[in-house]
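Peer 1: Predicted coordinates and the sequence they were generated for:
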Amino acid sequence: MSSSRELAKQCKVKTNSVKRLHKELGYYEKERDKEQARVDKMKAEGADASDLKQAENVLQESAMMIPQTRQRLEAALAELQSFVAENEADIADTEELQQAKETLAEVEKLLK
C-alpha cells in the first residue's frame, strides 16, 4: 500500500494533468473562434480564393484538435475521479485532495 505522501503526490499530478488539459481545450476553442472570425472577414471582403482556402484549412485544423483534447480531458477527469474515490480516506485533510475536489467540480461543470 502506498504511503499517504505518495498518494498525495499522485493526486497532485492527476489534478495538474486535468488542469492542463482544461486549459489546452480552452486555448483550442479560442483559436477556433479567432480563425472562424478571420475566415468570415475574408469572405465578407471577397478575399482571393486560394487565401480563403488556406484560412479554411487552418480553421479546420484548429477545430479538429477540440474533440481530441476534450476526449483526453474526459479520460484524465475520470481517472482523477476514480483516484479520489479510492484514496480519499488515505489523503483526507490534505491540500492535494482539496485541490482535486475543486478541480473536479470546476471542470465537470464546464463539460456539461
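Peer 2: Cool, got the structure.
Peer 1: CA only for contacts and neighbour counts going forward, please
Peer 2: OK.
Peer 1: quick one: secondary structure of residue 46?
Peer 2: Classification of residue 46 using DSSP: H, G, I helix; E, B strand; the rest coil returns coil.
Peer 1: any chance you could map the helices in this protein?
Peer 2: Applying DSSP state H to the chain gives helices spanning 4-44, 49-87, 95-111.
Peer 1: Could you dump these into a markdown table and include mean neighbour count?
Peer 2: Output for the helices of the chain, formatted as a markdown table (neighbours: other CA atoms under 10 Å):
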| stretch | mean neighbour count |
| --- | --- |
| helix 4-44 | 17 |
| helix 49-87 | 16 |
| helix 95-111 | 15 |
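Peer 1: tell me the contacts of residue 72?
Peer 2: Shown in contact with residue 72 (CA atoms under 8 Å, 6 or more residues apart in numbering): residue 21.
Peer 1: End to end on stretch 79-97, go ahead and measure it.
Peer 2: With CA to CA, to the nearest Å as the measure, the ends of stretch 79-97 fall 14 Å from one another.
Peer 1: Run the chain-centre distance for that stretch.
Peer 2: With CA atoms, centre = their mean, to the nearest Å as the basis, stretch 79-97 stands 21 Å off its chain's centre.
Peer 1: okay, now the one to match up with it:
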Amino acid sequence: MSDVTKEKRQLKIKTGAVTRLWKEVGLYSKEQEEHEAKVEKMLAEGGAEEWNIKNGRKMADESKRMVADTQTRLTSAVAELRDLVVYARSHPDDFQDSEELHAAEAALNESNI
C-alpha cells in the first residue's frame, strides 16, 4: 500500500471514530438528562422507594461519567483527525478531490471542537 492509500484509509477510520463518538456524547447526555428528570420526578411525587431513588441517581452518575469519558476520547480523536487533515492539505496533489478529506473536514465541522 502506498503512503497516500494508507493516509486515506486513516482519514476514513478517524472520520468514522469522530462521527461515532460525537453521536455517543449526544446519546449519553440525553440519557443523563432522562435519568436526572426521572429522579426529580420520583422525589417530587414522593412515595418512591429509597432503592429506586438511589438506583436512579446511580444510573445518572454513570451516564455523567460516560459523557466525560466519551468527551475525552472525542477530543483525542478530533486532534488526530485534524493532524491527518493538515497532512492531507499539505499534499494537495495526492488528496485533490478526495472524498475522505471532504468527509473528514465535514466531521470536524460537525463536532465543533
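Peer 2: Perfect, I can see it now. What you see is a predicted model, and the numbers here were worked out from it, not measured in a lab.
Peer 1: Would you pull the TM-score for this pair?
Peer 2: Here the TM-score for the pair of chains, by TM-score structural alignment, normalised by the length of structure 1, is 0.89; 109 aligned residues with a CA RMSD of 1.5 Å.
Peer 1: Translate residue 109 of structure 2 into the numbering of structure 1.
Peer 2: Using TM-score structural alignment, the partner of residue 109 of structure 2 in structure 1 is residue 105.
Peer 1: give the contact list for that match.
Peer 2: Listed by CA under 8 Å, 6+ apart, the contact set of residue 105 of structure 1 is empty.
Peer 1: how far away is it from residue 111 of structure 1?
Peer 2: From residue 105 of structure 1 across to residue 111 of structure 1, the span is 10 Å (CA to CA).
Peer 1: same check, this time on residue 12 of structure 1
Peer 2: With CA to CA as the criterion, residue 12 of structure 1 and residue 111 of structure 1 are 21 Å apart.
Peer 1: tell me the centre residue of structure 1?
Peer 2: Centroid check for structure 1 by CA atoms, centre = their mean gives residue 22 as the closest residue, at 2.4 Å.
Peer 1: pretty sure that residue contacts residue 108?
Peer 2: No - if you go by CA atoms under 8 Å, residue 22 of structure 1 and residue 108 don't touch, sitting 10.4 Å apart.
Peer 1: which one is the residue nearest to the centre of structure 1 nearest to, not counting chain neighbours?
Peer 2: residue 73 (6.5 Å; CA to CA, 6 or more residues apart in numbering).
Peer 1: counterpart of residue 87 of structure 2 in structure 1?
Peer 2: Using TM-score structural alignment as the criterion, the counterpart of residue 87 of structure 2 in structure 1 is residue 86.
Peer 1: What residues does residue 43 of structure 2 make contact with?
Peer 2: By CA under 8 Å, 6+ apart, residue 43 of structure 2 lies in contact with residue 53.
Peer 1: Tell me the counterpart of it in structure 1.
Peer 2: In structure 1, residue 43 of structure 2 lines up with residue 43, judged by TM-score structural alignment.
Peer 1: Show the contacting residues for residue 31 of structure 2.
Peer 2: Each residue near residue 31 of structure 2 by CA under 8 Å, 6+ apart is listed here: 60, 63.
Peer 1: Roughly how far does it sit from residue 86 of structure 2?
Peer 2: Separation of residue 31 of structure 2 from residue 86 of structure 2 (CA to CA): 35 Å.
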